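> heads up, no residue letters with this:
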């Protein structure tokens, strides 16, 4: 059985928690921040947990898990 390829974008953008949930950074925080409100920037700080329906797809793209 050959090794499975991991999508390199998934390696960079997601982490799997100990309970199996997928963490991700919030989009819209790189540039053009002057057009966003302070509340938007503050609330999107840090990471959040991916929706349960999207989790199987990400785990399929990262067959051996993520560190």
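Perfect, thanks for sending it. Because the structure is a prediction, the values reported are computed rather than measured.

> use CA for all of it now, contacts and neighbours both
OK.

> any idea which helix or strand carries residue 15?
strand 14-16 (DSSP states H and E).

> Mind giving me the packing neighbours of that strand?
strand 22-25 (3 or more Cα pairs under 8 Å, 6 or more residues apart in numbering; DSSP states H and E).

> The strand it packs on packs against which elements?
By 3+ Cα pairs under 8 Å, 6+ apart, strand 22-25 packs against strand 14-16, strand 47-49.

> Can you tell me how far the closest residue in space to residue 7 that isn't next to it in sequence is from residue 14?
Spatial nearest neighbour of residue 7, chain neighbours left out: residue 61 (5.6 Å); criterion: Cα to Cα, 6 or more residues apart in numbering. Using Cα to Cα, to the nearest Å, one gets 11 Å for the distance from residue 61 to residue 14.

> let's bring in a second one:
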């Protein structure tokens, strides 16, 4: 049976946490057209987020297929 391959698109967008059960992501809407966005909004967009639940399991399996 062939080896399972890492999904490269998901691997570039998410990082699996140390426990291996959740995934971190960066916030969207911070690339351009920033003049109309408030400073508070841009400041909060600097922080990423954590993916939980079934979505996290799907991401972890796609990024680390050997686990």
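Looks like it arrived, so ask away. Nothing here was measured: the structure is a model prediction, and the numbers come from that model.

> List the TM-score for the superposed pair.
Remark: TM-score between the superposed chains equals 0.78 [TM-score structural alignment, normalised by the length of the first structure]; 65 aligned residues with a Cα RMSD of 1.7 Å.

> returning to that earlier point: neighbour count for residue 61 and residue 14 of the first structure, which is higher?
residue 14 (20 against 17; other Cα atoms under 10 Å).

> For that one, which non-adjacent residue is closest in space?
Residue 14 of the first structure's closest residue in space is residue 24 (Cα to Cα, 6+ apart), at 5.0 Å.

> Please name the residues that touch the one you found.
13-15, 47-50 (Cα atoms under 8 Å, 6 or more residues apart in numbering).

> Could you rerun that using 6 Å?
Residue 24 of the first structure sits next to 14, 47-48 when contact means Cα atoms under 6 Å, 6 or more residues apart in numbering.

> Return the set of buried residues in the helix or strand harbouring residue 9 of the second structure.
Assigned by DSSP H and E, residue 9 of the second structure belongs to helix 8-13. By 16 or more other Cα atoms under 10 Å, helix 8-13 of the second structure has no buried positions at all.
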